[in-house]
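Colleague: Need a 3D model of the following:
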Amino acid sequence: MDTTRAQDLARRAASAATRTLLHREGGHTTEQQTLTIARTVEDVLRACRDPDVLDTMVSPAGSVHRGPAGVYAWTVADTTIETQAHVEPNRVVFSGGSAQDPDEPVVTVEAWPAPQGLGSEVVLRLTVPAGTGEVGGGLAFTMLYRLRALLQTGEAPTLGDVPSGRDGKR
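Modeller: Down below sits the predicted model:
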């Protein structure tokens, strides 16, 4: 499979998964993933309030932009959810995605010191529609994995064109 086709498939799968999560009618459940990140709790929580970092976490499926009054707009395909960030000790909560319950959390990131000085234990929770647990769990893991890569290496994993010392025929 060529790189362009793989990129397109990954983009379409991520977009479909996130579109499923943004369709928030009926019951819901919370999906959770945990990773250790070799950065301080403060670094992790600061990054989770940065719209550029959040945008990197959800791409290529969508984007995140911070607007006036601290509103974070999470957009995938043609669906946008506006949330407010609530900063609490050891966590950032993005809520407001539901018209029925504007205080319902959509995305929650918690960070605690990891044992033996190994950085931070980071928990990411997504509130997802009932029946989409596998998709929600996968998206939660992908977002958290991309956050860890960004904080530890300065770049997020991608299927995009990457520089190579080889010509395109190998």
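Colleague: Please make it C-alpha for all contacts and neighbour counts, starting now.
Modeller: Fine.
Colleague: Do a quick rundown of the strands in the protein.
Modeller: 28-37, 62-66, 71-76, 79-88, 91-95, 105-113, 120-129 (DSSP state E).
Colleague: Looking at the ones you listed, which is nearest to Thr142?
Modeller: strand 28-37 (9.3 Å; Cα to Cα).
Colleague: now for that closest one, which elements pack on it?
Modeller: Where contact means 3 or more Cα pairs under 8 Å, 6 or more residues apart in numbering; DSSP states H and E, strand 28-37 is packed against strand 120-129, helix 133-153.
Colleague: tell me the most buried of the ones you listed?
Modeller: Comparing the helices and strands packed on strand 28-37 by mean neighbour count (mean count of other Cα atoms under 10 Å), strand 120-129 comes out on top with a mean of 22.
Colleague: before we move on, back to that, TSV please, covering the strands of the chain and showing distance to Ala10.
Modeller: Formatted as TSV, those follow (distance: least, Cα to Cα, whole Å):
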stretch	distance to Ala10
strand 28-37	21
strand 62-66	12
strand 71-76	14
strand 79-88	19
strand 91-95	26
strand 105-113	22
strand 120-129	20
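Colleague: For the comparison step, fold the sequence that follows:
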Amino acid sequence: MVFRALREIAPGEELCVNYIDLLATRDERRGVLQQHFGFTCICSVCTSEGECLAESDRRRATLRRLYDEAATCLNEPTLGMRKIKIALRLLKEEDLVHYEASFSFDAFQFCVMVSDFAKAKQWVRKAWEASCVTSGPSSPAARTFKMYWANPRTHRFSGKLPRMVLSSPD
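Modeller: Modelled structure (predicted):
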């Protein structure tokens, strides 16, 4: 097995690897890990109990729903943006960096559709930054985001809906 580090790793620092769907409940995640990889995760999220665990499972279930719903809002960019803002807040509460690039890129696409290119650039930059953290700056996703950051008008959804101004990342 080969690991390529995206940054310096301190001696003794724990390395975390994403094996499974991070939006699954704790019990679902543990079941998959045990069945397919033969271990039980003991990270701080998976070892939480009681109300903390219930809240985490609820947030992740909501994130999964929002992830699916964002794609259905193509003709309703303001609704899509509201869902994305909620999702990004929940990702922050769960301390999950995965999916941030995807949600941010969805927001970029909503902005491009309504020709809000200034906000589109802000959103695709956020997607690029998140992608650099999770996959590295030379990953295919990061390179795509960087290309759209330079010229959002090249996206195939550009100008597909009437002009409007959408929200920027916080």
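Colleague: Let me see the TM-score of these two.
Modeller: Here the superposed chains carry a TM-score of 0.28, computed using TM-score structural alignment, normalised by the length of structure 1; 85 aligned residues with a Cα RMSD of 5.4 Å.
Colleague: re the thing from before, of the strands of structure 1, give the one that comes closest to Leu9 of structure 1.
Modeller: The closest of the strands of structure 1 to Leu9 of structure 1 is strand 62-66. By Cα to Cα, the value is 14.6 Å.
Colleague: which residues sit against the closest one?
Modeller: Contact with strand 62-66 of structure 1 is made by 15, 18, 51-52, 54-56, 58, 72-77, as judged by Cα atoms under 8 Å, 6 or more residues apart in numbering.
Colleague: When you filter the residues you listed down to buried only, what's left?
Modeller: Ser15, Thr18, Pro51, Leu54, Asp55, Thr56, Val58, Tyr72, Ala73, Trp74, Thr75, Val76 (16 or more other Cα atoms under 10 Å).
Colleague: Tell me if I'm right that Leu139 of structure 1 and Ala17 touch.
Modeller: Yes: between Leu139 of structure 1 and Ala17 there is a contact under Cα atoms under 8 Å: 7.4 Å.
Colleague: all helices of structure 2, in order?
Modeller: For structure 2, the helices defined by DSSP state H occupy 26-37, 50-70, 77-94, 100-113, 117-135, 140-150.
Colleague: Tell me which of those helices is the most buried.
Modeller: Of the helices of structure 2, helix 100-113 is the most buried (mean count of other Cα under 10 Å), at a mean of 27.
Colleague: Tell me the helices and strands packed up against it.
Modeller: helix 77-94, helix 117-135.
Colleague: so which of the strands of structure 1 gets nearest Thr3 of structure 1?
Modeller: strand 62-66 (20.2 Å).
Colleague: check contacts around the residue nearest to Ser63 of structure 1 when sequence neighbours are not counted.
Modeller: Among residues not flanking Ser63 of structure 1 along the chain, Asp55 sits closest, at 4.8 Å (Cα to Cα, 6 or more residues apart in numbering). Each residue near Asp55 of structure 1 by Cα under 8 Å, 6+ apart is listed here: Gly62, Ser63, Val64, His65.
Colleague: Just the closest of the residues you listed to Arg91 of structure 1, please.
Modeller: Val64 (18.7 Å).
Colleague: measure Ala142 of structure 2 to Val112 of structure 2 for me?
Modeller: 18 Å (Cα to Cα, to the nearest Å).
Colleague: My error: substitute Leu79 of structure 2 in the last question.
Modeller: 15 Å.
Colleague: Could you report the neighbour count for Thr79 of structure 1?
Modeller: When neighbours are counted by other Cα atoms under 10 Å, Thr79 of structure 1 registers 13.
Colleague: next one: the one 4 residues further on
Modeller: Taking other Cα under 10 Å as the neighbour definition, Thr83 of structure 1 ends up with a count of 24.
Colleague: do the same with Arg5 of structure 1
Modeller: 10.
Colleague: My read is that Phe110 of structure 2 contacts Lys83, right?
Modeller: No: in this structure Phe110 of structure 2 lies outside contact range of Lys83 using Cα under 8 Å: 11.8 Å.
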